[in-house]
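Chemist: Provide a 3D model corresponding to the input given below.
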Amino acid sequence: MRIGVLTSGGDAPGMNACIRAIVRTAIYNKIEVYGINRGYSGLLEGDITPLSVYSVADILQRGGTVLRTSRSEFFATDAGVRQSANVLEEYGIEHLIVIGGDGSMNGALALQKLGASVVGIPGTIDNDLGFTDYTIGFDTAVTTALDAISKIRDTTYSHNRINVVQVMGRKCGDIALFAGLSGGAEALILPEVETDLDAICLRLLQGKDRGKLHSIVMLAEGCGNYRDYCVKIEEKTQVTTKGTNLGYIQRGGSPSNMDRNLASFMGYNAVLSIAKKETGTVMAQRCGSYLGIPIEEALQMPKIFRQDIYDMASVLSI
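Modeler: Now for the predicted structure:
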């Protein structure tokens, strides 16, 4: 048996741990493994190399992806998908494991509909996939954001300011939500909740009246640019307001313990699913258990907003 593995879309801490688990589990079970470089672009171009136990040595702790990644406009076309399926057949790759986010999983589904045997693994820092409780890279991104908040809070306190901290998350505000809760942010601005800036500013002023010397506002990027919010908040509160965009540092860095374990479990179970001929699925962690869900079914599952966490954060930040 021969399998291929690729990483696609935005990189996420833990992808290397997942690649390592896939390669070592496959070799243990006497399955050949081929690495496809640069995601679907590399698949289209036949940028494919065999992987060994030594190929994945010393990568468990590394961020990013040793297979590299890219976004391919051509792959999104019918001709691109057909060409990719032909390349898999040309290289004798019987099963493909795709690690990535929503777009990557839709690509896996397109290949499956052409007859390819595919297993998906959710790897994206946004945690925006409804079929799994957590995606690879999310916990590390939150930890990175929390570390930044702690540093920003020191200087914000020293100057008696408000600071708007912008994190990634276009349609899903989980990074802002979880980092805001654990970082004690005074306000959260998320795509899932209608923004009432007057109410937020009133809350900030009430905190100041109770003796708070500084405040942190967490902003998910899908709600707009932090600079605009800084101007509006300062106008409404008359408190000096600065902003910070954490940007791509959220994608880098050594993966957390949770992400290493999550990635390892998912990579391991993906190979076992292939060995049992249970393909056409995506791996998911739900309530602490790992299972495979049919790709098409999984992609139709809506992402459920954690209103309970949002409500708790609002209470604890008074």
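Chemist: all contacts plus neighbour counts: C-alpha atoms, from now on.
Modeler: OK.
Chemist: what does whichever strand or helix holds Met105 contact?
Modeler: Per DSSP states H and E: Met105 is located in helix 102-113. Around helix 102-113, the neighbours that count as contacts under Cα atoms under 8 Å, 6 or more residues apart in numbering are 8-9, 75-76, 81-82, 84-85, 98, 117-120, 122, 129, 280, 295-296, 299.
Chemist: Second chain to compare with the first, below:
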Amino acid sequence: MRRIAVLTSGGDAPGMNAAIRAVVRTAAIRGWEVYGVRNGYEGLIDGKIFPLGARDVGGILQRGGTILGSARSPEFKTEAGQLKAIRSLNQFGIEGLVVIGGNGSQTGSLALHRHGFPVVGVASTIDNDLYGSDITIGVDTALNIALEAIDRLKITASSHQRAFLVEVMGRDCGYLALMASIAGGAEAVVIPEVEVDPEEIAQRLVRAYERGKAHAIVVVAEGAQYNATKLGSYFEKHRERLGFDLRVTILGHVQRGGDPGAYDRILASRLGAGAVEALERGEYGVLVGMIKSQVSTTPLEEVVSNKKQIDLKLFELAKMLD
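Modeler: The predicted structure is shown next:
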């Protein structure tokens, strides 16, 4: 292995740049050449590949997003697109590829691996829904951004006797919502993994009002059956009995845009270095993640074919702590 490439794919996550930096610099120590790929798999197909040296990644450790860019690529989902991507890699003499991203990105990694190209994935998604890593790059920063928003909303809510439905990211996984609700002292949480009756949420708000609370917070995952908008519409019919004036706040991509905190910088650095080490020992077709505080590898076949489950005991804890 003398020449490798690195790309970022899917949704950006705070810490991706730290992972890119770690890949480049740990590879350079081994005397390898590193190339960057612009705009994920789309750039790979189009041959947007360029040299990336150790000094080129200086000053990016603390930056959010990804300097390489990311884009969706419908063409890469086809076999023809995958073969074009491999052809681009071969034209540049690249012998191994590091893919930093979440579920969709690692599905792409597996496709390249099945075609015989040496590829290693790095676990990165703010949803924390990727099998093969207890926590993924970007989660901690996104969670702290959501928590800061909740803390701010509680202040203004108390001033006006309001309840806020706060929607956080989580299309298929309620991890962010669940952790934000516990850390933020929310009255209720709504996640995709647990069916929730809106009337139960209404009753929780009423009980909070009757206890004399000046505010109430409900954290909602965007992918829940009743997201914040739907819950807001439901509660319109029951506003009189809630006690609180109700508002909906959708955080959306604000959670993606923060500069990575210390935890994500360290996690990304460890996983990026781990990807280079996996390539060096010839361990291809794996995801590098963090399992029980250790940098570990999981076959991409397992990563793609399994769904990561959240600990529902934490959901029960959130209910008890309201």
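Chemist: Quick TM-score on the pair, please.
Modeler: Here the TM-score for the pair of chains, by TM-score structural alignment, normalised by the length of structure 1, is 0.97; 317 aligned residues with a Cα RMSD of 1.1 Å.
Chemist: Tell me the residues of structure 2 aligned with the helix holding Met105 of structure 1.
Modeler: Using TM-score structural alignment, the residues of structure 2 aligned to helix 102-113 of structure 1 are 103-114.
Chemist: What are the buried residues along the matching stretch?
Modeler: By 16 or more other Cα atoms under 10 Å, the buried positions in stretch 103-114 of structure 2 come out as 103, 105-113.
Chemist: Mean distance between it and structure 1 after superposition?
Modeler: Aligned to structure 1 and superposed, stretch 103-114 of structure 2 gives a mean residue distance of 0.5 Å (mean Cα distance after the TM-score superposition for structure 1).
Chemist: contacting residues for the nearest residue to Glu186 of structure 1 once chain neighbours are set aside?
Modeler: Spatial nearest neighbour of Glu186 of structure 1, chain neighbours left out: Ser317 (5.1 Å); criterion: Cα to Cα, 6 or more residues apart in numbering. By Cα under 8 Å, 6+ apart, the contact set of Ser317 of structure 1 is 184-187.
Chemist: Among these, which are located in helices?
Modeler: Applying DSSP state H to these, no entry is found in helices.
Chemist: Which of those residues are buried? Put it as a ChimeraX command.
Modeler: In ChimeraX, this line selects whichever of the contacts of Ser317 of structure 1 come out buried by 16+ other Cα under 10 Å:
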select :184,185,186,187
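Chemist: Measure how far the helix or strand hosting Val164 of structure 1 is from the centre of its chain, please.
Modeler: Following DSSP H and E, one finds Val164 of structure 1 within strand 162-167. Centre-to-centre, strand 162-167 of structure 1 and its host chain are 20 Å apart (Cα atoms, centre = their mean, to the nearest Å).
Chemist: what does the helix or strand just after it correspond to over in structure 2?
Modeler: Downstream of strand 162-167 of structure 1, the next assigned helix or strand under DSSP H and E is helix 174-182. Using TM-score structural alignment, helix 174-182 of structure 1 corresponds to residues 175-183 of structure 2.
Chemist: quick one: contacts of that stretch?
Modeler: Taking contacts as Cα under 8 Å, 6+ apart, the residues outside stretch 175-183 of structure 2 that touch it are 126-129, 139, 142-143, 146-147, 167-170, 187-191, 218-221, 310, 314-315, 317-318, 321.
Chemist: hey, where'd the helices end up in the stretch 101-250 of structure 2?
Modeler: Using DSSP state H, counting those that start in this stretch, the helices of the stretch 101-250 of structure 2 run over 103-114, 139-160, 175-184, 198-210, 228-236, 239-242.
Chemist: tell me which residues of the longest one are tucked away?
Modeler: In terms of neighbour count (16+ other Cα under 10 Å), helix 139-160 of structure 2 has its buried residues at 139-147, 149-150, 153-154, 157.
Chemist: do the same with the fifth one
Modeler: Applying a neighbour-count criterion of 16+ other Cα under 10 Å, one finds 228-229, 231-232, 235 buried in helix 228-236 of structure 2.
Chemist: from these, which is closest to Ser293 of structure 2?
Modeler: Lowest distance from Ser293 of structure 2 to the buried residues of helix 228-236 of structure 2 (Cα to Cα) belongs to Ala228, with 34.2 Å.
Chemist: what lines up against that closest one once you look at structure 1?
Modeler: Ala228 of structure 2 maps onto Tyr226 in structure 1, by TM-score structural alignment.
Chemist: Lys213 of structure 2 too?
Modeler: So Lys213 of structure 2 corresponds to Lys212, using TM-score structural alignment.
Chemist: so how far is Ser317 of structure 1 from its match?
Modeler: According to Cα to Cα, to the nearest Å, Lys212 of structure 1 and Ser317 of structure 1 sit 11 Å apart.
Chemist: for Gln307 of structure 1, same thing?
Modeler: Gln307 of structure 1 sits 15 Å away from Ser317 of structure 1, going by Cα to Cα.
Chemist: Then Arg251 of structure 1?
Modeler: In this view, Arg251 of structure 1 and Ser317 of structure 1 are 27 Å apart by Cα to Cα.
Chemist: repeat for Leu51 of structure 1
Modeler: Distance, Leu51 of structure 1 to Ser317 of structure 1, by Cα to Cα: 49 Å.
Chemist: Which strand or helix spans Gly35 of structure 1?
Modeler: For Gly35 of structure 1, the host element (DSSP H and E) is strand 32-36.
Chemist: how far apart are that strand and its match in structure 2?
Modeler: Here the mean offset of strand 32-36 of structure 1 against structure 2 after fitting is 0.5 Å, by mean Cα distance after the TM-score superposition for structure 1.
Chemist: and that strand, what other elements does it pack with?
Modeler: In terms of contacts (3 or more Cα pairs under 8 Å, 6 or more residues apart in numbering; DSSP states H and E), strand 32-36 of structure 1 is packed against strand 2-7, helix 15-28, strand 48-51.
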